[in-house]
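A.B. asks: Starting from these lines, generate the structure:
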Amino acid sequence: MKFCRDMRVPTNGKTIRLFTIAFLLASSCCSYGLSSEMPGVFEQQASSVPPGDELKQMLSIAESQHEIVTLLIKQGQYQRVAPEMKKIFELNLPEKYEEAVAQSASLVAGMLVERQQFAIAHEVVNEALKRARLNENRAALFKVEGYVYKSEGNLEKALESLEKAVQLERARIRR
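C.D. replies: A predicted model of the protein is given here:
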């Protein structure tokens, strides 16, 4: 068996492929904001909506819900995270705000992964995927799903999720 000189890993195709996927996951998930909290996920979106508008109130609710979820995670109240996140999803914000919802789910999943709460992270990401309509958001969520799988050591599932993300991104390029 041949080994890669610098990495000390076998150079068979599957191992290299998994290593490459793991590297891409680490770099893409960090750039998507998984490793840190991002206050104001919905706040920026709300600034473009006229005061008193029902949509502005919904965005304010979503922002508050996101903050509630992050506080619950910090307090270790993990059983409450998915039901509270569902309140954001159930607002059924217009498609224009779908990216903010996907970012919220991604940030929450990242916080859960940091605390080894993989099942809840999967629940949050899966619910977000069910509701995401835009391919760019679905692709980003599949990357997050891959990050969760990778973090729990399930590299095959991580690979599947990333391949779905790539497929969606390629479809966007062909348009």
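
A.B. asks: switch to C-alpha atoms for all contacts and neighbour counts from now on
C.D. replies: OK.

A.B. asks: and the most centrally placed residue in the chain, what helix or strand is that in?
C.D. replies: Taking C-alpha atoms, centre = their mean, the centroid of the chain lies closest to S106, which sits 2.6 Å from it. With secondary structure defined by DSSP states H and E, S106 is part of helix 98-114.

A.B. asks: now what about the helix or strand that that helix is followed by, what contacts it?
C.D. replies: Per DSSP H and E, the first helix or strand lying C-terminal to helix 98-114 is helix 118-131. With C-alpha atoms under 8 Å, 6 or more residues apart in numbering as the contact definition, helix 118-131 has outside contacts at 78, 81-82, 85-86, 89, 101-102, 105-106, 108-110, 112-113, 138, 141-142, 144-145, 148-149, 152.

A.B. asks: thinking again about what came up before, buried sites along the helix holding S106?
C.D. replies: 98-113 (16 or more other C-alpha atoms under 10 Å).

A.B. asks: What segments of this protein are helices?
C.D. replies: Using DSSP state H, the helices of the chain run over 13-31, 43-46, 54-75, 81-89, 98-114, 118-131, 135-151, 155-174.

A.B. asks: So which elements touch the fourth one?
C.D. replies: Just to be clear, that refers to helix 81-89. On a contact count with 3 or more C-alpha pairs under 8 Å, 6 or more residues apart in numbering; DSSP states H and E, helix 81-89 meets helix 54-75, helix 98-114, helix 118-131.

A.B. asks: gap between S60 and D53?
C.D. replies: 11 Å (C-alpha to C-alpha, to the nearest Å).

A.B. asks: For those two, indicate the residue with more neighbours.
C.D. replies: When neighbours are counted by other C-alpha atoms under 10 Å, S60 and D53 differ, and S60 comes out ahead with 17 against 10.

A.B. asks: Second chain to compare with the first, below:
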Amino acid sequence: MPHLFALLILSLSLQANLVDSQSWERSRSVAESQHEIVMLLIRGKAFDKVLRASQEIFSLRFPYNQEHLFVTEGQILSGALYDHQQYELAQALLDQALRAVNSNNSKALLYKEKAYLCKQEGKTDEAMELFEKAVELEKSAP
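C.D. replies: Modelled structure (predicted):
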């Protein structure tokens, strides 16, 4: 009888992993398409639509071991906005990315990105605060 229970638990675990895998693949595919939509909005200078479209990415559920992709996405999209002199919008997009991540390492990377943008704009005091926040998060990371 214990063997049957172990097999049932294993079966349920495998089914859960399959569902998680399918869910992750769906989320990844949606994020990929939505990324292209956001980039086209930026290219077309439809800046008023960017945050709503990017929120569709950052509201997706990513596995913990994949949340670094939110960081990369935030860096790419904010860089594209910066290239179009949309500095405040780039910062707001990074704030969206910050709300999407959980690990201190991911948060630290996003705060650094915000700091780099401030530094490039000449906002040295704000950049300093953001870099300091990143350092604190890195120190507290496991």
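
A.B. asks: quick one: TM-score?
C.D. replies: Put the two chains on top of each other and the TM-score (TM-score structural alignment, normalised by the length of the second structure) is 0.80; 124 aligned residues with a C-alpha RMSD of 1.8 Å.

A.B. asks: hang on, the earlier thing: relative to L25 of the first structure, which of the helices and strands packed on helix 81-89 of the first structure is closest?
C.D. replies: helix 98-114 (12.3 Å; C-alpha to C-alpha).

A.B. asks: helices and strands around the closest one, which ones?
C.D. replies: Packing partners of helix 98-114 of the first structure (3+ C-alpha pairs under 8 Å, 6+ apart): helix 54-75, helix 81-89, helix 118-131, helix 135-151.

A.B. asks: What residue in the first structure is paired with P63 of the second structure?
C.D. replies: By TM-score structural alignment, P63 of the second structure lines up with P94 in the first structure.

A.B. asks: If you could redo that for H84 of the second structure, that was the one I meant.
C.D. replies: Aligned counterpart of H84 of the second structure in the first structure: R115 (TM-score structural alignment).

A.B. asks: what's the answer for Q34 of the second structure, then?
C.D. replies: Alignment note: Q34 of the second structure maps to Q65 in the first structure; criterion TM-score structural alignment.

A.B. asks: In contact with its match, which residues are there?
C.D. replies: Here Q65 of the first structure is in contact with E84, M85, K87, I88 (C-alpha under 8 Å, 6+ apart).

A.B. asks: among those, which ones are buried?
C.D. replies: By neighbour count, with 16+ other C-alpha under 10 Å, the contacts of Q65 of the first structure hold E84, M85, I88 as buried.

A.B. asks: Tell me, how many residues neighbour the aligned partner of K123 of the second structure in the first structure?
C.D. replies: Aligning on TM-score structural alignment places K123 of the second structure opposite N154 in the first structure. The local packing of N154 of the first structure (other C-alpha under 10 Å) involves 13 other residues.

A.B. asks: how far away is N154 of the first structure from A132 of the first structure?
C.D. replies: 24 Å.

A.B. asks: go on, Y78 of the first structure?
C.D. replies: Relative to A132 of the first structure, and taking C-alpha to C-alpha, Y78 of the first structure is found at 23 Å.

A.B. asks: Which one's more surrounded, those two?
C.D. replies: Set side by side, Y78 of the first structure and A132 show more neighbours around A132, with 20 against 17, by other C-alpha under 10 Å.

A.B. asks: For that one, give me its contacts.
C.D. replies: A132 of the first structure sits next to E98, A102, R138 when contact means C-alpha under 8 Å, 6+ apart.

A.B. asks: The last one is in contact with A165, isn't it?
C.D. replies: It stands for R138 of the first structure. Yes: using C-alpha atoms under 8 Å, R138 of the first structure is in contact with A165, at 7.3 Å.

A.B. asks: hang on, K133 of the second structure packs against A108?
C.D. replies: Yes: using C-alpha under 8 Å, K133 of the second structure is in contact with A108, at 7.3 Å.

A.B. asks: between those two, which one's more packed in?
C.D. replies: A count of neighbours by other C-alpha under 10 Å puts A108 above the other of K133 of the second structure and A108, at 24 against 17.
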